[in-house]
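Trainee: coordinates for the following, if possible.
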Amino acid sequence: MNSENIKNLNSLLESEYIAIDSFESLINHASNINIKTELQNIQRTHKQHTLQISTKIQNLGGSPSCSIGIQGVIAETISNIKHIGTTDNTSYLKEALQGEFMAIKTINELLANNSVFSNSTILNSIIADHKTNIDSLNNIINVSNNIK
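Mentor: Here you go, the predicted structure:
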């Protein structure tokens, strides 16, 4: 049972690494200091998630992933191809927004399908953070659209 839990948590961990990388790119392209600061705050939550999830994996006797994994490499490559020639950050922001929704969906499935995690304070806290990130990203998108 622990090996399946560790596998699921490592998959979640890898998605957090993908988010960190994605936000790094957004931060580097943000010209507005307020938007840059908010993106840094969101990225910081993802970094905190990696620590929390890594600790949980270790407590279960597993070894946490240290990178985005092969699925992450594929996802990043597809994203990069999709955005070739794009100078508008709104499409990247919307993609990040989708990533937050997907993370909530993945964690909710994990909670629903595994009694070990059903009352997980860590996972429920991460969901709350993703919801806050969604609000922040929606605000950034609205501000970005008004700046144009």
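Trainee: when you work out contacts or count neighbours from here on, use the C-alpha atoms and nothing else.
Mentor: Noted.
Trainee: and stretch 83-99, how far from the chain's centre?
Mentor: 15 Å (CA atoms, centre = their mean, to the nearest Å).
Trainee: buried sites along it?
Mentor: Across stretch 83-99, burial judged by 16 or more other CA atoms under 10 Å covers 89-90, 92-93, 96-97, 99.
Trainee: residues making contact with that stretch?
Mentor: Residues outside stretch 83-99 that contact it (CA atoms under 8 Å, 6 or more residues apart in numbering) are 19, 22-23, 26, 29-30, 134, 137-138, 141, 144-145.
Trainee: let's see it at 7 Å
Mentor: Stretch 83-99 is contacted from outside by 134, 137, 141, using CA atoms under 7 Å, 6 or more residues apart in numbering.
Trainee: centroid-nearest residue for this structure?
Mentor: Nearest to the mean C-alpha position of the chain, by CA atoms, centre = their mean, lies A19 at 3.8 Å.
Trainee: tell me which helix or strand that one sits in.
Mentor: helix 2-29 (DSSP states H and E).
Trainee: alongside the first, I'd like the structure of this one:
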Amino acid sequence: MQNEKDIVIKELNAFLQGQYMGIRAYEHLIAKLEDPEIKKEFQSMQQDHRLHAAMVSERIQTLGGMPVNNEGLTGKIQGFISQMMMPESTENIIKMAIKGEDLYGIQLSEEIVKGDLDPESKNMVESIIDTDRRHLDYLKNLVH
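Mentor: I've put the predicted structure just below:
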């Protein structure tokens, strides 16, 4: 049976893969954007995901684990599919970012928080999800 620390490390690594998915998704979205102001905001959101990935990696190391360094096979497949379906218009690019932040950044991440995280890890993940919520609000305001 796994001890509690191993379970926390496993869940944090799953969360970390999601951060890498976000970084990669924003790379593709940024490449398609033409509006310089929106591109700048997307770059800022991508930087948040990079910072969060570094924070989660450090937490995993502090717990004695080995952090993953990519989005994993499922994330790569999802990224490939997303690239194939990449929209052209700025509005549709924003809508794609909304879907990614909402489904992957918030909803799936909240499932991890419900798990067996220690208090420090849970607080860190909740703080990251709060940032994702601010991203989502900003993106929704762009469309409306």
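Trainee: counterpart of K114 of the second structure in the first structure?
Mentor: Taking TM-score structural alignment, K114 of the second structure has A112 as its aligned residue in the first structure.
Trainee: again, but for P67 of the second structure
Mentor: P67 of the second structure maps onto P64 in the first structure, with residues paired by TM-score structural alignment.
Trainee: follow-up on the earlier one: what angle do the helix or strand just after the helix holding A19 of the first structure and helix 2-29 make?
Mentor: Note on helix 2-29 of the first structure: by DSSP H and E, the next helix or strand toward the C-terminus is helix 33-59. For helix 33-59 of the first structure and helix 2-29, the angle between their directions (axes from the mean of the first three to the mean of the last three CA atoms, to 10 degrees) works out to 160 degrees.
Trainee: name the helices or strands packed onto helix 33-59 of the first structure?
Mentor: helix 2-29, helix 121-147 (3 or more CA pairs under 7 Å, 6 or more residues apart in numbering; DSSP states H and E).
Trainee: got the angle for it vs helix 121-147?
Mentor: 160 degrees.
Trainee: next, the buried residues of helix 33-59 of the first structure.
Mentor: For helix 33-59 of the first structure, by 16+ other CA under 10 Å, it's 35-36, 38-40, 42-43, 45-47, 49-50, 53-54, 56-57.
Trainee: the helix or strand following that helix vs the second structure, average offset?
Mentor: Using DSSP H and E, the helix or strand that follows helix 33-59 of the first structure towards the C-terminus is helix 69-82. For helix 69-82 of the first structure, the mean deviation from the second structure after alignment is 1.4 Å (mean CA distance after the TM-score superposition for the first structure).
Trainee: for stretch 40-55 of the first structure, same thing?
Mentor: Counting by mean CA distance after the TM-score superposition for the first structure, stretch 40-55 of the first structure comes out at 0.7 Å.
Trainee: which part of the second structure matches that stretch?
Mentor: Using TM-score structural alignment, stretch 40-55 of the first structure pairs with 43-58 in the second structure.
Trainee: neighbouring contacts of the matching stretch?
Mentor: By CA under 7 Å, 6+ apart, stretch 43-58 of the second structure touches 12, 16, 19-20, 22-23, 26, 67, 128, 135.
Trainee: which of those count as buried?
Mentor: The buried subset of those (16+ other CA under 10 Å) comprises 12, 16, 19-20, 22-23, 26, 67, 128, 135.
Trainee: export those residues to CSV and append columns for distance to L73 of the second structure.
Mentor: Output for those, formatted as CSV (distance: CA to CA, whole Å):
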residue, distance to L73 of the second structure
L12, 17
L16, 13
Q19, 14
Y20, 12
G22, 14
I23, 15
Y26, 18
P67, 15
I128, 23
H135, 26
